[in-house]
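*Asks:* pasting a predicted model and its sequence here:
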Amino acid sequence: MFTFYNLKKKLKSFRIKTFFILILIIYIIYIFREQLFINSPCSHLYNINSFSTCALSKNICNITILFDSYIAYRNCVIKYSSTQSDYVIFDAVNGLGNRILGLISVTTYALITNRVLLINWQPGDNHPVYFDDLFLPLSSFEKKIPYQYSLSRLTSLIKNRWINDIELNRYNSKIPQDWAFYFDREILCNKKLYNQSWFQKIGFYILNLFHRHVKWIRTDQYFIPLLTRNEQMRQNFVKIFQNGQVFVELARRLLKPVSKVNLIIEDFQKQYNFEKKNITIGVHMRSWSSNMIEYIEPFQKCIEHVIQNVTRSSKEEMKIYLYIISNTPQRRQKLENQLSKMYKNLEILKAFEPPKNSNVVEKMQYTLAELLILSKMHHLIITSKSTFGMVAQGLAGKGAWIVRQGAINEGQSIKSNLCQWESTSEPEYQIKGSFRDNDSCSQHGTFLPSIGERTIL
């Protein structure tokens, strides 16, 4: 028998359903409002499909064409101060090498996701200068970074921390807890989404409402290998970047040194006007502990090995130039003295030192010049855990010899003959075996890179 109570109950149920349907419609309109209502004056220059379109194009399309289109789009968006465009802000942390690794990674992410790159590179940690103290701006239309503690940044950090905690606790994932960024699942996992509770999904939806247009990525990691977990994306990378050289291709376009840095490099090249046929060997030796300052054997053995290797086929004695960078001058001097006694045809290339009255900006400009000069050497020998050496190798676009000496094992016994060749120039900044190139993400977590020894190929 139909009663007033039943009618009231049905009306209440109807209102609840209607309320949730309206919320859903509002959310859908919010997500797709740009496509429905907004016609961006810049969208014809670069869009969400540009990366894959370039890779699949039957016409000539490479990273030069793609990047030029992206910069034109970026300039357009910043010029018109578009509030509807999607942005990604690179939040730089740690030292110079770490910051460059992170910047190249976030730039690649911006190219794939059609986000306008903004660089929040401020003094802090082990780095005392701003981005424009070392490099030219990407364009003349640079946008001022939103306030560091803006709502968009805070919601982004909350979301990132939440995801990290969920995956660490539920799936025993290898995501380091200090990472504060979130990768799009579609890129990482071939569109396989992780199982999440309704509470977690609603939480992410609400956070997306606040910061969908601005994503903060605070990282010093070179996470490019993660972006190739998706099979289609991996093929796109192969077609756009020649021989998989992502780092060097983007670094050449992004990192334009200021005039002072270029002058330091030019002065160095004028002083050492060595011929192309001569051998140049660049060495970067990093010390983490004071008790290792006198210990040069691993680097000495590696240099001897490289000299023997590169002069083996020569019938004549060739001139060898050696360029050594070290954060401990005593260690470098001891190594140089030892090698000078051993080889008569060896000349030491002295790195230019900043004047004694230099300020922090000038000192960092000399450091950047050292890094760029190191990358110009014919043969590289670098320390396994130093990002400075990794960046030099990435800029050089070629393999290097790796001396396994790092913060963890430096105080322990080190094998003096451990000098291994790494064929790839792509920076490897992860625990050996933690990344599987052909793996796709499962629903029970994924292996993500973390700071560790270099992967020797």
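*Replies:* That came through, no problem.
*Asks:* could you use CA atoms for every contact and neighbour count after this?
*Replies:* Noted.
*Asks:* for the stretch 151-300 of the chain, just list every one of the strands.
*Replies:* In the stretch 151-300 of the chain, the segments counted as strands under DSSP state E, counting those that start in this stretch are 214-218, 279-285.
*Asks:* out of the ones you listed, which is closest to Pro137?
*Replies:* Closest of the strands of the stretch 151-300 of the chain to Pro137 is strand 214-218, at 19.3 Å (criterion: C-alpha to C-alpha).
*Asks:* for Pro123, which non-adjacent residue is spatially closest?
*Replies:* Leaving aside its sequence neighbours, Pro123 sits nearest to Val129 (C-alpha to C-alpha, 6 or more residues apart in numbering; 4.7 Å).
*Asks:* got another, please set it beside the one above:
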Amino acid sequence: MEGVIDSPDAEKRRPRRPGTITAVFLVALPLLLVVFLFRDIAADALLWPELKQQSPRSNASSPGSGKHDRLLGGLLSPDFDDEPAACRSRHESSRRWKPSPFPVSPYLVRKLRQYEANHRRCGPGTARYREAAAQLESGRNADEHGGCRYVVWLPIQGLGNRMLSLVSTFLYALLTGRVVLVHQPPGMEALFCEPFPGTSWLLPPDFPYKDGSRFWSGCKENYVTMLENNLVRYEDDVSGGNASTPLPAAYVYLHLENMKLRLQNHTFCDEDHRVLDRFNWILLRSDSYFAVALFLVPRYRDELNRMFPSKGSVFHHLGRYLFHPGNRPWGIIQRFFDGYLAGADDRLGVQVRIVPYQAVPFEVMFEQILRCTREHDLLPQVTDEPAAPAGVPTNGTAKVKKAVLVVSLKPEYYDKLHGMYYGNATATGEVVTVHQPSHDEDQHTEARAHNERALAEMYLLSYCDRVVTTGWSTFGYVAHALAGLRPWVLIPLDWSKMRADVACVRPESVEPCLHSPPSLVCRRQQDLDPVAHVPFLRHCEDVGAGLKLFD
């Protein structure tokens, strides 16, 4: 009856007509098709930003893995997962590196986690640190503060030298069970993120001995000076480092400066490290990659072999572990990379370092760069034809885009290289673009903004597919070692000819060079060339007397 509402039971008993079901299905079918057809498109739209970030061109994962290895094979602690905004580079930089050519030793991973736990136990702000600092100020070397021992790093020279020496100091801390504390001058503030979870590596501002001007190679606190003045003696070391006489001071200073002298005698001999182990506090200043010299000390050899089965991976792994650009320099890196380098099929970095006291004329150096890049097919020849627009194909095929990153304090190298490829077509049909992030003219290590740009350019070089670097340059060493790339090194000039006979060579190792190797005049030893006696050492291609680790 019209107007009467059926009860629920009546609805259940009423049979459904097939025509109604068919009509409903036909009406719903187009909507269902739309949902199914566009479901994947909608999902792709939501996932596309993430997929772009994980593309093979911009991640550090193995090919086809679909995601980058943010923890770098276990080097980085997962304990930083809860603070991505505090240090963006720690979470993002691995997307741009190529896969590491060096597997990470599980033993090295275990040593790093142990170190982090010890740093949290003994680092600044802890009761153990306060007790150890109080004993230092009182002039005592007693071991009454929970077994905490320290090595304090004091900076010297430019950013490249500082990063090399800081990695070396950290390796020394790993080998000796010490906590590394870093004196950060104003020019380095916020340059790097904290590398250890839950603690700080920065030297507290009230530390009494951070004024580097009071320490030099001949100061009374220097270990060699103490040894020469008979204030410490090898004979005082008895079975495992127990001393028969008290130490003359609560700390010892190690001076390992490369530019003014060879690394000092009595610094890399076994007996000296037994004496140094008696000091709870070591203050260290160096501008050198003295990590190489630690491999000459027999007492450290087994540990080093376990941490680094591949000797060519030392700076590559420890540099990636320690150094994470702060958010300001990381912003420079991201903006420049995404704006100028990300879209290239091939990226070539060219780093030019001209030292003021031995300045190579511009035309001489530029000719050497061109010889190097052309002899090794790093850059194509240019023709007399004008360059075609970037989007126009050549011979019916898409053009290869090559981006050249020029890193130099001077603008002339960029200007000339850019002019060549901007106005002329290439013999191969490649489109070559040339970019330079900055050109400060002179080095200003004391200026924070200058150091931020320098750090950004090191990392941009490390994101290139191939790199050309200048011999002797610690800046170049850092960049290619972080990348794990064997560079083409521009050989120093033969000044008698005003020309390098060989434009560039490619080293067998990605490791930095120790410019001034230590003397091996130890007790019961002669001053021998380590290369003749240590199978994993070679002389450097750019520094004849230098030493580098090699596989």
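*Replies:* Good, I have the coordinates. Worth saying up front: this structure is predicted, and the values here are computed from it rather than measured.
*Asks:* returning to that earlier point: with mean neighbour count and distance to Lys159 of structure 1 added, can I get the strands of the stretch 151-300 of structure 1 in a markdown table?
*Replies:* Shown next, in a markdown table, are these (neighbours: other C-alpha atoms under 10 Å; distance: least, C-alpha to C-alpha, whole Å):
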| stretch | mean neighbour count | distance to Lys159 of structure 1 |
| --- | --- | --- |
| strand 214-218 | 24 | 10 |
| strand 279-285 | 23 | 38 |
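*Asks:* now tabulate the ones you listed in CSV and tack on distance to Glu186 of structure 1.
*Replies:* CSV is the format used below for the strands of the stretch 151-300 of structure 1 (distance: least, C-alpha to C-alpha, whole Å):
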stretch, distance to Glu186 of structure 1
strand 214-218, 16
strand 279-285, 39
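*Asks:* tell me which of these lies nearest to Val93 of structure 1.
*Replies:* strand 214-218 (7.0 Å).
*Asks:* with structure 2 overlaid, report how far that closest one is off on average.
*Replies:* Once fitted to structure 2, strand 214-218 of structure 1 is off its aligned match by 1.1 Å on average (mean C-alpha distance after the TM-score superposition for structure 1).
*Asks:* which part of structure 2 lines up with that strand?
*Replies:* Counting by TM-score structural alignment, strand 214-218 of structure 1 pairs with residues 281-285 of structure 2.
*Asks:* Three-state assignment for Tyr107 of structure 2, please.
*Replies:* Under the three-state scheme (DSSP: H, G, I helix; E, B strand; the rest coil), Tyr107 of structure 2 adopts helix.
*Asks:* what does it align to in structure 1?
*Replies:* Alignment note: Tyr107 of structure 2 maps to Asn62 in structure 1; criterion TM-score structural alignment.
*Asks:* against Asp439 of structure 1, how distant is the nearest residue to its match once chain neighbours are set aside?
*Replies:* In space, and not counting its chain neighbours, Asn62 of structure 1 is closest to Ile240: 4.9 Å by C-alpha to C-alpha, 6+ apart. Relative to Asp439 of structure 1, Ile240 of structure 1 is positioned 22 Å away (C-alpha to C-alpha, to the nearest Å).
*Asks:* can you check Lys334 of structure 1 too?
*Replies:* Counting by C-alpha to C-alpha - Lys334 of structure 1 and Asp439 of structure 1 are separated by 46 Å.
*Asks:* ditto for Leu7 of structure 1
*Replies:* Using C-alpha to C-alpha, Leu7 of structure 1 is found at 56 Å from Asp439 of structure 1.
*Asks:* which one of these two is surrounded by more residues?
*Replies:* When Leu7 of structure 1 and Asp439 are compared for neighbours, Asp439 comes out ahead with 14 against 11, by other C-alpha atoms under 10 Å.
*Asks:* how many residues are close by Phe199 of structure 1?
*Replies:* Counted with other C-alpha under 10 Å, residues neighbouring Phe199 of structure 1 total 8.
*Asks:* in structure 1, what residues pair with the lengthiest helix in structure 2?
*Replies:* In structure 2, ranked by residue count with DSSP state H as the criterion, the top helix is helix 18-53. Here helix 18-53 of structure 2 fails to align to any part of structure 1, judged by TM-score structural alignment.
*Asks:* who are the packing partners of the next helix-or-strand element following that helix?
*Replies:* Counting by DSSP states H and E, the next helix or strand C-terminal to helix 18-53 of structure 2 is helix 88-92. Identification of packing neighbours for helix 88-92 of structure 2 by 3 or more C-alpha pairs under 8 Å, 6 or more residues apart in numbering; DSSP states H and E yields helix 327-336.
*Asks:* just the buried residues of the helix it packs on, please?
*Replies:* The neighbour-count check on helix 327-336 of structure 2 (16 or more other C-alpha atoms under 10 Å) flags Asn327, Arg328, Pro329, Trp330, Gly331, Ile332, Ile333, Gln334, Phe336 as buried.
*Asks:* report the separation between the aligned partner of the fourth one in structure 1 and Ile293 of structure 1.
*Replies:* Under the alignment by TM-score structural alignment, Trp330 of structure 2 pairs with Asn262 in structure 1. Summarising the geometry, the distance separating Asn262 of structure 1 from Ile293 of structure 1, computed by C-alpha to C-alpha, is 31 Å.
*Asks:* kindly report the same for Tyr194 of structure 1.
*Replies:* Computed as C-alpha to C-alpha, the Tyr194 of structure 1 to Ile293 of structure 1 distance reads 48 Å.
*Asks:* between these two, who's got more neighbours?
*Replies:* Ile293 (17 against 14).
*Asks:* you'd agree that one is up against Thr328?
*Replies:* Yes. Applying C-alpha atoms under 8 Å, one finds Ile293 of structure 1 in contact with Thr328, separated by 6.9 Å.
*Asks:* okay, and the common contacts of the two?
*Replies:* Residues touching both Ile293 of structure 1 and Thr328 by C-alpha atoms under 8 Å, 6 or more residues apart in numbering: Ser287.
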